[in-house]
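Engineer: Give me a 3D structure for the following:
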Amino acid sequence: MIAVSDKSPMSFDEFMDWYPENSENRYELRRGGVIEMPKPRGKHSRLAGDLAFDLGAAIRQANQLYFIPKECVLKIANDTGYEPDIVVLDELAIANEPRWERESIVTFSQSIKLVVEVVSTNWRDDYLVKLADYEAFGIQEYWIVDYLGIGGRRYIGSPKQPTLTVCTLVEGEYELQQFRSDDRLFSPTFPNLPLTVHQIFQPGE
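Structural biologist: The predicted structure follows:
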């Protein structure tokens, strides 16, 4: 995670105008500062890809009117925008998004069914900053996929171990439920998802 812009603070619209086309890097806007994000590589990349495939299969099997875009930027506030590892959108609600067709930007929390972040070395972003921002924005469900078990002990316990945390919005606040090893994942958005944490963290086994 590297701050890359000399212009500070930057608005969301300025950030989108600045964002380089066809960039090899990913960028996010956080409290007006532009942050270069490490591109998913290796196991991180495969895990996110496989999980997106599994979620897509669950959507089709249940005939849900959801979809997973290849690229999507969430406008969380006038000075904050995120590009999650996976986002599940509501096909009906997205019709009301003024910037979706032209820019793949989502501005209303009602359009978002699920956000997934795969934890890398900058684990505090996912457990602290983004959790608070997604909660305040009103995203109904947020997964923190910590396949390395590197989050703080206050979040995943001691001894640390790979953990998937499902955050569900209840009366404006996230309730957190943790899943590990052979636990079957429970998701309010995908209640029939037939996956254990081990299957998600160790794809192909």
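Engineer: C-alpha only now, for contacts and for neighbours.
Structural biologist: Noted.
Engineer: what does the strand or helix carrying Glu28 rub up against?
Structural biologist: Here Glu28, judged by DSSP states H and E, is contained in strand 26-30. Contacts made with strand 26-30 from outside it, assessed by CA atoms under 8 Å, 6 or more residues apart in numbering, are listed as 10, 12, 15, 19, 34-39, 79-83.
Engineer: From the residues you listed, list just the buried residues.
Structural biologist: Among the contacts of strand 26-30, those buried by neighbour count (16 or more other CA atoms under 10 Å) are Met10, Phe12, Phe15, Val34, Ile35, Glu36, Asp79, Thr80, Gly81, Tyr82, Glu83.
Engineer: measure Glu101 to Pro69 for me?
Structural biologist: According to CA to CA, to the nearest Å, Glu101 stands 12 Å off from Pro69.
Engineer: now for the helix or strand encompassing Val34, which elements pack on it?
Structural biologist: Per DSSP H and E: Val34 is located in strand 33-37. Judged by 3 or more CA pairs under 8 Å, 6 or more residues apart in numbering; DSSP states H and E, the packing partners of strand 33-37 are strand 2-3, strand 26-30.
Engineer: Which elements pack onto the shortest one?
Structural biologist: Packing partners of strand 2-3 (3+ CA pairs under 8 Å, 6+ apart): strand 33-37.
Engineer: buried ones in the helix or strand just after the strand it packs on?
Structural biologist: Counting by DSSP H and E, the next helix or strand C-terminal to strand 33-37 is helix 42-61. Residues of helix 42-61 classed as buried: His44, Leu47, Ala48, Leu51, Ala52, Leu55, Gly56, Ala58, Ile59 (neighbour count, 16+ other CA under 10 Å).
Engineer: To check against the first, give me the structure of this:
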Amino acid sequence: MSLVEPIPTEPAVPWRPVQPLTRDDLDRMPDDGHRYELIDGVLIVSPAPKRVHQHALGNLYYQLRTLCPAELTVLFAPFDVALAEDTVIQPDLLVARSDDFTEHDLPGPPLLAVEVLSPSTRRFDLMLKWSRYEAAGCQAYWVVDPDTPSLIAWELRDGAYVQVAKVTGDEAAHLTSPFGVTVVPADLIS
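Structural biologist: All right, here's what the predicted structure looks like:
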């Protein structure tokens, strides 16, 4: 009798759920410092962000919070935005009507979603999240790249995103949705 396990002849097949994951499945994920999101029933796990990411996020939060009208709320991740039963995402920063929040989540699109790019999230932020926010009717979507530094902003017009700003370094983006604000990417990382 051999004590050595036989070598498999076929490559291992990664585990996949039989059906798309839902909000209930997401609620059972561990609180371990990772960000867990669902996009069309597929689990997306992201590591904790780096210092430059958090620095840019904090500066932008402060700027938006200072200018935010009383009827709106600015929040930063982690906070769930439930776009559908199989799509629950956590934008790095969001602005929504204060009355639209529950204690647990925002059950629908925010007025503004902001993602600060990281190497591990860049493709999701620029493609998947961009398209899900657009389809859900999120009025404005901004992407900040702290490494460049740069900002690209889109606004929803006739059901589709239109780029309204693309600035780098010391250039200023004068944005109006969901309220007036001027963002200079270099200021976000200083």
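Engineer: Need the buried ones among the contacts of strand 26-30 of structure 1 in JSON lines (columns: distance to Arg184 of structure 1 and secondary structure).
Structural biologist: Output for these, formatted as JSON lines (distance: CA to CA, whole Å; DSSP: H, G, I helix; E, B strand; the rest coil):
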{"residue": "Met10", "distance to Arg184 of structure 1": "42", "secondary structure": "coil"}
{"residue": "Phe12", "distance to Arg184 of structure 1": "38", "secondary structure": "helix"}
{"residue": "Phe15", "distance to Arg184 of structure 1": "40", "secondary structure": "helix"}
{"residue": "Val34", "distance to Arg184 of structure 1": "37", "secondary structure": "strand"}
{"residue": "Ile35", "distance to Arg184 of structure 1": "35", "secondary structure": "strand"}
{"residue": "Glu36", "distance to Arg184 of structure 1": "34", "secondary structure": "strand"}
{"residue": "Asp79", "distance to Arg184 of structure 1": "37", "secondary structure": "coil"}
{"residue": "Thr80", "distance to Arg184 of structure 1": "34", "secondary structure": "strand"}
{"residue": "Gly81", "distance to Arg184 of structure 1": "32", "secondary structure": "strand"}
{"residue": "Tyr82", "distance to Arg184 of structure 1": "28", "secondary structure": "strand"}
{"residue": "Glu83", "distance to Arg184 of structure 1": "27", "secondary structure": "coil"}
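Engineer: so which of those residues comes closest to Val145 of structure 1?
Structural biologist: Relative to Val145 of structure 1, the closest of these is Glu83; by CA to CA it sits at 15.4 Å.
Engineer: Map the closest one across to structure 2 for me.
Structural biologist: For Glu83 of structure 1, the aligned position in structure 2 is Gln90, judged by TM-score structural alignment.
Engineer: what about the strands in structure 2?
Structural biologist: 35-39, 42-46, 72-76, 80-84, 87-89, 93-97, 105-106, 112-116, 140-145, 150-157, 160-168, 173-175, 181-183 (DSSP state E).
Engineer: and the fifth one, how far from structure 1 on average?
Structural biologist: I take that to be strand 87-89 of structure 2. Compared with structure 1 after the fit, strand 87-89 of structure 2 shows a mean deviation of 1.2 Å (mean CA distance after the TM-score superposition for structure 1).
Engineer: Could you do the first one as well?
Structural biologist: Mean deviation of strand 35-39 of structure 2 relative to structure 1 after superposition (mean CA distance after the TM-score superposition for structure 1): 1.3 Å.
Engineer: Pull the contacting residues for the residue nearest to the spatial centre of structure 2.
Structural biologist: With distances taken as CA atoms, centre = their mean, the residue of structure 2 nearest its centroid is Pro91 (2.7 Å). Residues in contact with Pro91 of structure 2, defined by CA under 8 Å, 6+ apart, are Phe76, Ala77, Pro78, Phe79, Val81, Ala113, Val114, Glu115.
Engineer: The fourth one - nearest residue in space that isn't next to it in sequence?
Structural biologist: Nearest-residue entry for Phe79 of structure 2: Gln90, 5.5 Å, with adjacent residues in sequence omitted and distances by CA to CA, 6 or more residues apart in numbering.
Engineer: can you check Arg97 of structure 2 too?
Structural biologist: With sequence-adjacent residues excluded and distances taken as CA to CA, 6+ apart, Arg97 of structure 2 is closest to Leu72, at 4.4 Å.
Engineer: Counterpart of that neighbour over in structure 1?
Structural biologist: Leu72 of structure 2 maps onto Tyr66 in structure 1 when the alignment is built from TM-score structural alignment.
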